[in-house]
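Asker: Predicted coordinates and the sequence they were generated for:
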Amino acid sequence: MQKKKIPQRMCVGCQEMKSKKELLRIVRTPDGSIVLDATGKKAGRGAYICPSEECFTKAMKQKRIEKALNQPIEAAVYEALRDGITKI
């Protein structure tokens, strides 16, 4: 039997490759809103991040989430994302 391939994604915070299931997905939906995607299947452009406060803070300070989603992000959206990440 062949081994099943495990999808790998890079965290925008720590820049480490990890399995897709370990990371959370942040999505820019087709209507332009930015949300946390728990299922990993919402339509739109996505960026992956570790479920830790440190990675999120690093990605926010260096504007890596904005670069990955090709859209500027407001402070209120960052706070909503931070709340979502810390709850998980």
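Answerer: Thanks, I have it. Numbering: from 1, shown residues only.
Asker: contacts and neighbour counts: CA atoms only from here.
Answerer: Will do.
Asker: How about the contacts made by Ile85?
Answerer: Contact analysis of Ile85 by CA atoms under 8 Å, 6 or more residues apart in numbering lists Pro51, Ser52, Glu53.
Asker: now those residues in CSV, with neighbour count and distance to Val35?
Answerer: Formatted as CSV, these follow (neighbours: other CA atoms under 10 Å; distance: CA to CA, whole Å):
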residue, neighbour count, distance to Val35
Pro51, 19, 15
Ser52, 15, 17
Glu53, 14, 17
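Asker: next, the one to line up against it:
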Amino acid sequence: MKQRKIPMRKDIVTGEMVPKQELVRVVKSPEGEVGLDTSGRANGRGAYIKLDVETANQAKTKRTFDRAFSTKLPDSFYDELIAYVDHQVARRELFGDE
């Protein structure tokens, strides 16, 4: 049986190429709103970050998504991102990779 190709994406904080399943997508919609794309299919420009709390904290200190989307994002966005990543990491530890 032929092995499936694993889609890879670049983590915007570390610059590593990581399997898409291990990333979370942040999207800037055509209306200019920036938010988490939990489905991975929302319209707009996307950037990926690894499911790692340390990487999410790095993104907050470096203001990575401010530069990526050329806009000023509030701290609450980064706090939401960190909370989401933390939740997903805990979920993966509990239930394993799905």
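Answerer: That came in fine, so what should we check first? The structure presented is a predicted model; accordingly, all values stated were derived computationally and were not measured.
Asker: quick one: TM-score?
Answerer: Superposed pair, TM-score by TM-score structural alignment, normalised by the length of the first structure: 0.83. Supporting alignment: 88 aligned residues with a CA RMSD of 1.8 Å.
Asker: returning to what we had before: filter the contacts of Ile85 of the first structure by whether they're kept in the second structure.
Answerer: On the basis of both residues aligned by TM-score structural alignment, their matches' CA atoms under 8 Å, what survives of those in the second structure is Pro51, Ser52, Glu53.
Asker: Find the nearest non-adjacent residue to Arg55 of the second structure, please.
Answerer: No Arg there; residue 55 of the second structure is Thr. Excluding the flanking residues, the one nearest Thr55 of the second structure by CA to CA, 6 or more residues apart in numbering is Val13, at 6.8 Å.
Asker: all strands for the second structure, in order.
Answerer: Assigned by DSSP state E, the strands in the second structure fall at 8-10, 17-19, 23-28, 34-37, 45-50.
Asker: before we move on, the earlier item: could you pull up the residues touching the residue nearest to Thr55 of the second structure?
Answerer: Here Val13 of the second structure is in contact with Ile49, Thr55, Gln58, Ala59, Thr64 (criterion: CA under 8 Å, 6+ apart).
Asker: can you list the strands of the second structure in JSON lines and add distance to Phe95 of the second structure?
Answerer: Formatted as JSON lines, the strands of the second structure follow (distance: least, CA to CA, whole Å):
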{"stretch": "strand 8-10", "distance to Phe95 of the second structure": "23"}
{"stretch": "strand 17-19", "distance to Phe95 of the second structure": "19"}
{"stretch": "strand 23-28", "distance to Phe95 of the second structure": "17"}
{"stretch": "strand 34-37", "distance to Phe95 of the second structure": "21"}
{"stretch": "strand 45-50", "distance to Phe95 of the second structure": "18"}
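Asker: would you list those in TSV and tack on mean neighbour count and distance to Glu93 of the second structure?
Answerer: Listed next are the strands of the second structure as TSV, based on neighbours: other CA atoms under 10 Å; distance: least, CA to CA, whole Å:
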stretch	mean neighbour count	distance to Glu93 of the second structure
strand 8-10	17	22
strand 17-19	15	18
strand 23-28	22	15
strand 34-37	18	21
strand 45-50	22	15
